[in-house]
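Trainee: following is a predicted model, sequence given first.
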Amino acid sequence: MTGSGAAAEQTINLPLGSMSVDTLQVIQLSIFAGVMGAALLSAIWLIRQRARISAENAELRTRVGELSGALSRSEALLNLKDQRVVVWPGDGGRPSVAGELPGETGAPRERSTFLAFGRWLMPKSASALDRAAEALREKGTGFDLVAETRAGVLIEVQGRKSALHAVIRFSSLSAAQAEHARLKLKHERLHADHENILGLVNALNMPFWLRDEAGKLKWVNAAYARSVEAEGADAAVREGHELLPTPARATLIQHHQQEPVFREALSTVVGGDRRLFMVTDVAGRNGSAGLALDTSELDGLRREYESTVQSHADTLDQLTTAVAIFDAEQKLKFHNQAFQKLWGLDAAFLDGGPENALLLDRLRSEGKLAEQPEWRRWKEQLLSAYRAVEPQEHWWHLPDGRTIRVIANPQPKGGVTWVFENLTEKIDLESRYNAAVQVQSETLDNLAEGVAVFGADGRLRLSNPAFRTLWGIPKELIESDTHISVLKAACDAVARQSPWDTFVAAATGFDDERRDSNGRIELTTGTILHYAIVHLPNGQVMMTFVDVTDSVNVERALKEKNEALEKADKLKNDFVQHVSYELRSPLTNIIGFTELLALETTGPLSQRQREYVDHIGSSSSLLLTVVNDILDLATVDAGIMELEIGEVEIRPTVKAAADLVAERLREHDITLNVDVDEAPIAFHADENRIRQILYNLLSNAANYAPEKGKITLTARQSGNGVEFRVHDDGPGISPEVLATIFRRFEPSSKGGRRRGAGLGLSIVKSFVELHGGEVEIDTGKGRGTAVICRFPRAPSGVRAAAE
């Protein structure tokens, strides 16, 4: 080993020229050479790579420049004022909007408003665009639409989808494009309408056909095919099946040479039966269209109806009761002979079909109807039968003494059948019979004598209240068919020595000789009765009882009653005077002290104290008004009120009443219109009571008039008097409230702002009637309420008080 290493060392250390290199130097030299070679190779690679990168950078800079230019051009195109683009990213993000549409299109500039297509597009266009946009984004289905804006401008809408975006472009159209688009829309609408009309016609159960210029069938509906027994509509057209016979078609063609519209009833055979059709055929420049309505059943019904009507007319002509039938237009369509005979009218006049109102006016002008206080209202009420549902009944008392029962029976189609039944003789007989019965009944019921009639079987047939009262008989025993033995048992205990055995024997005895008798009875109450037994025909017996107790008792009773009435009258007068002092004086003091408390000189008040003082004052004034109203009514009822009649100037009086309610009207913003132009300057009345009447009417109207409503006060000449009318535009008065409107202490707050004592209109009515006038209320739903007071202008006499 050592020798070998030495030999090797010797081999390595061989001289190389003039130099000697050891092993370490060789390694270092090799490494250096390798590093230098790698560096050289790296430098060469880097130089080549740098050149390639520089070339790529130059190419990329050129591409970026081109893309920037393209982007600028695209932005310039997108921002044109004749188009707008909406882009949805593929990841479902928010859409971006670019560009702008012309202002005349009505498209909004705001992004959110623009994307709400329903706000600026017509509903049909917006709906179609929403569906197309949804299909574009979800399925990638492109579309081309023409949409119409709410401004009536047409725009083109295109939708396309790429790999990453969904784009919708809105662009305005040129004049030619717009006209083309408008024609396209019109064509689509006409096509849709055509399809709808054909679908409707095909569903009709009436034959329908279309013909070309040569008169050949080109389309028929299913009903036509069934009528001609074809397999279908196409087969009927292809095989030329005709619904109408040849003569009918010839007539139709000849008619079209004169007029374009043919409308006539034609007959043809359908299914082996002769049928009648109402054919309507319209001819145009490019053909014609026809429709046939089967009227066979209708024609049969018409003939049957005419036969029935004629039969009824013949029957009604035989009646003695007058009958007249008017149609929905209130014209006379039928009358029987009894109607003409009843009124004695010309046959020519009746055959002319006069209106019901004209017929009534003629009957009035000829004096065949009784004069009515308000003819127009009476006639309108009578003719209201044409708007009624149930029959109406009227009674007419004619000037010639006849009594007619009139029945107005509304017809289903709007007419009215009038039946006039002459009941003069029947009513005369009934009235005489009823008068006799009434006289007999009233006579018996009002007799002081007790009367009882018994039949041959001893049962009670007739009695009056005096009989039951004199004997104190229970009411349930005074029933028909009560036997005399039952009455005897009830009356024996009342009489000291009962004569009822004699009464029973007279009523139930079989004696051949029937003798009348009489006598006296003293009752346990001290009453003395005089009785009489009178035998009547048919075995009946009448018994009468007369109270003959000392007349002094009667006189004493009358005197006591008179004294009681005088005391009641005195009590009423004392009550009025006492209440007038006891209620008015404290209320006046309360109002006075309240006004003193409200004065600043009395002392400072807090806000709440001032509100309390105001409430006390208003409540006291309201209570004083109620007390005054009650006292006025009590004075009227007592008959001690006297009117101070003098000359009343209308304008100042109306102004004074209006001033009293002015604050209340301002509170609710109610307008008061006063019209006295047609009124006289003055009339004779009690000025204070007239002012009180107008104040109550205006207060009542202010209570029911709506906020910002209107009240109208009108005064005018009315015949020989003066009329005041107060109208409000409130809800009106219902019929149930109107029936009790003048009753005292029955206020109605329905529709009003506050509930009062219910005396306002009662006082108005009392004071108006004291002046010899009258009050009328005109009201109705939707037309408010008007209270009308009429006064005589110069009354000859005035009642001092109401009775």
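Mentor: Good, I have the coordinates. Residues are numbered from 1 along each chain as shown.
Trainee: from now on I want contacts and neighbour counts done on CA atoms only, so please keep to that.
Mentor: Fine.
Trainee: show me where the stretch 101-250 of the chain has helices.
Mentor: Here the stretch 101-250 of the chain has its helices, by DSSP state H, counting those that start in this stretch, at 111-115, 117-120, 123-139, 175-203, 222-227, 233-239, 246-256.
Trainee: need the winner for burial among the ones you listed.
Mentor: Mean neighbour count (mean count of other C-alpha atoms under 10 Å) peaks for helix 222-227 among these, with a mean of 21.
Trainee: pasting the second one now:
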Amino acid sequence: MARRHWRRCGAALSVRARRAAVCAGLLTTLLAAGGVADAVGATSGEADGAVDGFALRYTPRSAIVLTGFAGLAVAFALAAAALARERARGRMATTALLRELNDLRARHDRHVTLIASDPQVIVSWPGRDSEPVIEGDAGIAVPGQSARRVLAFGAWLAPSHAQALDAALDALKNGGERFHLGVRALDGRYFEADGRAISGQAVFRLREMTTDRQELARARDSLTAARGDLAALRTMLDAMAQPIWLRDREGALIWANLAYAAAVGAADGAEVVARQVELLDEDARRAVRTRIAEGAIYTGRVTTAAGGTRLSLEIVESPGGSGAAGTASDVTALEEARADLERLREAHARTLDKLPTAVAIFDADKRLVFHNAAYRRLWALDADFLETVPGDGDILERLRGERKLPEQADFRAWKRELFAAYGASAPQDHWWYLPDGRTLRVAITPNPQGGVTYVFDDATERFTLESRYNALMRIQGETLDSLREGVAVFGSDGGLTLSNPAFSELWELDDSLIASRPHVDAIAGHCAARSTDAAVWRDIRMAVAGLHDARTAHTFRVVRKDGATLDCATAPLPDGSTLLTVTDMTASVNVERALTERNEALEKASRIRDDFVHHVSYELRSPLTSAIGFAQLLAEETVGPLNAKQREYADHITRSSESLLALINDILDLASIDNGGVEMNMGDVDVAEAVAGAIRGIEDRLAEKAVRLRVDVPVDIGVFIGDARRVRQVLYNLLSNAVNASPEGGTIVVGAVRGGEDIRISVADDGPGMAPGEAERLFSRAQAATGMRLSVGVGLSLVGSFVELHGGRVEVESVPGQGTRIVCIFPLARAQDKAGEAGEAAA
């Protein structure tokens, strides 16, 4: 209606416009005519009169113009009247149109209010390919988005609902098919979608359901999903190998799967329910009912017979809203495997307990679940503490407190790194250097069921042996390289495996030849060319290659062409190798030759000296004996009386002769000792008697120098096995030396002490004493050249030699200015052994 009204108004306006155009044309014509009149007046001359201020000149032609102008005026008046009438009609039509427009607006507002009263969206399509017109609250579908987004169903509806709605709209727009759907948005809200054809247009309305209807829709969807899930679940449960069943509140079976039916010998679950065939015996069912009545889940293991086979079943039955559901798992194989595993675990535990390697197993919670005896011994842990199942961290903290773990700058970080093995997939190795010097190799292996296994291998001895071996090999290598003797080792195949630089230098071997590990044939050929006797290298080659009947050591003397003399020795090694050593004996041979010549000369000189000493001694002893005899005859006054002066001279001659005789005897004894010709007459030596005999020999000299003698020898000191004459000679020489060293009026002390294993006889004087260097040379024969009298040096030399022949030793204690004390120590043990041997021989 409104459109028809607007079409009528447009037609009227068109008529009016045409009329106005006609009037405008007439007016233009009139104005043009007035111009012409002006022009004509200007050319024809002036006329009387004026019109509206214009001077007009009338001419005959002007009259014609004025007549036309009057006609135009009449026409203009008629047009104006017509225009006024059209204006009146237009105002009336405009008023009608405004009234109709206001009515349309009111109706539109009422429609908008009606649409807005309920949250909904109305979409219409005037044509199949036209753009949709969207009215209503588009925000109910996609808040905050443009109105066109409401038609993008895939962006805010559930995928299946979006597809269904798109298909319904296509059917509506293409075929006018009406639809009514309930759809669900992605946020869970539900909407009603209506579509129908109205006046040739496709109209689609979408509005949100009320709360009650939304709840109903949700319940319907949940029920549909639950039915589908239940059907799928039952299908799945029927395909499972474990028996599964459902019971009602009274405990009766209401459903069972195919595995349950097969276990009890039924065709299907329906037969099980119909016959109420039970898988469990009465005791098991009673226990299940008691547990279910308490609202708890029953879990237990029962043994039953199914299909003629004894089975172990793991039963789990849990209460539900309308009854209970149960399942049974065949754990027969598991039980058998568990029993086998338990037996295997016990066998492994017994085996591990006997191992010297420490083993500890921790579970996934880092708790100790197994340890062997070596582990307890390694860390010295109490069995009571380990029985409490301590954690890995607790054990580490305890060992750290006892200072048994390696020292760490950051113990927590070290422990975290250690515990990383619990989540690792590969074993880890650590080296622990303990404060007590031990070295442990710690292998941490993750267990498949969780936790780790620690294996502590005490590598201290291996490290020590390895370090010693390496050090020994280095020392041996450096020793071989530094040896002046040539060393070469040939393998069991005859190839050179080891040599030192001296070997190469002795035989002028190139480094390239040594590096090529040559065969013994090449070495023998090279060395034979440089030797005076090439045949000896044939024997050396046979000894190295093991061609002899027996692998034994051999020695060879090789002379090089340059005159060098070498000693070669071969020795078999345990691994089948052969050691060849080459020693340069040139200098030794030369020295040996010189020493041999010198020794022969010395032996010859010694024989000459001994002959001379014996000859001189004999020549001196004979006249000396005669002089002593004649002096004794004079002293005894057998040829006549002597005056005092003559008697004094005779005594001096006797003492001097005896001293000279003692000196000669000492020289002979020294010569005999040097030649090894001293004979010892062993027997009982009475210490006190030997001391007394030696004192009697020096009484005259004591009186001559007014020297006092103090004897500190126990009477019961006993005896020891020795040469009595040599012992008295030792004491006589010590006393003579003491008399010579003592000043006028001095004192000599003779002492003897019997110890546990020896007898000590000492002679002390209060003479000037000696410096330490002089005391060390006191018993050396070289001291005769120091300015002391020859008799003293010879006598003390005899003292040292005779005491050593008895198996004893001599000690000297001398302080300058305080005198000298000489101690002769004779061993009792040797004397007792001699006495025992003598007793056995006598027996």
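Mentor: Yep, it's here. Predicted model only: the values in this text are computed from it and were never measured.
Trainee: so can I have JSON lines of the helices of the stretch 101-250 of structure 1 showing distance to Lys341 of structure 1?
Mentor: JSON lines is the format used below for the helices of the stretch 101-250 of structure 1 (distance: least, C-alpha to C-alpha, whole Å):
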{"stretch": "helix 111-115", "distance to Lys341 of structure 1": "82"}
{"stretch": "helix 117-120", "distance to Lys341 of structure 1": "74"}
{"stretch": "helix 123-139", "distance to Lys341 of structure 1": "70"}
{"stretch": "helix 175-203", "distance to Lys341 of structure 1": "55"}
{"stretch": "helix 222-227", "distance to Lys341 of structure 1": "55"}
{"stretch": "helix 233-239", "distance to Lys341 of structure 1": "63"}
{"stretch": "helix 246-256", "distance to Lys341 of structure 1": "50"}
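Trainee: spatially nearest residue to Asp281 of structure 2 (excluding sequence neighbours)?
Mentor: Closest residue to Asp281 of structure 2 in three dimensions, ignoring its sequence neighbours and counting by C-alpha to C-alpha, 6 or more residues apart in numbering: Thr304, at 7.8 Å.
Trainee: mind checking how far the counterpart of that neighbour in structure 1 is from Leu291 of structure 1?
Mentor: Counting by TM-score structural alignment, Thr304 of structure 2 lines up with Thr268 in structure 1. Remark: distance between Thr268 of structure 1 and Leu291 of structure 1 (C-alpha to C-alpha, to the nearest Å) = 14 Å.
Trainee: please apply the same query to Leu183 of structure 1.
Mentor: Remark: distance between Leu183 of structure 1 and Leu291 of structure 1 (C-alpha to C-alpha) = 31 Å.
Trainee: how about Gly240 of structure 1?
Mentor: Going from Gly240 of structure 1 to Leu291 of structure 1 by C-alpha to C-alpha gives 17 Å.
Trainee: of those two, who's got more company?
Mentor: The neighbour comparison of Gly240 of structure 1 against Leu291 (other C-alpha atoms under 10 Å) goes to Leu291, with 20 against 13.
Trainee: give me the element the more buried one is part of.
Mentor: Element membership for Leu291 of structure 1 (DSSP states H and E) is strand 287-294.
Trainee: follow-up on the earlier one: need the residues that contact whichever strand or helix holds the residue nearest to Asp281 of structure 2.
Mentor: Thr304 of structure 2 is part of strand 298-306 when elements are defined by DSSP H and E. Outside strand 298-306 of structure 2, the residues that touch it by C-alpha atoms under 8 Å, 6 or more residues apart in numbering are 263-264, 280-281, 284, 288, 291-292, 310-318.
Trainee: which ones among those map onto strands?
Mentor: If you go by DSSP state E, these have Arg310, Leu311, Ser312, Leu313, Glu314, Ile315, Val316, Glu317, Ser318 in strands.
Trainee: read off where stretch 33-53 of structure 1 ends up in structure 2.
Mentor: The aligned range for stretch 33-53 of structure 1 is empty, by TM-score structural alignment.
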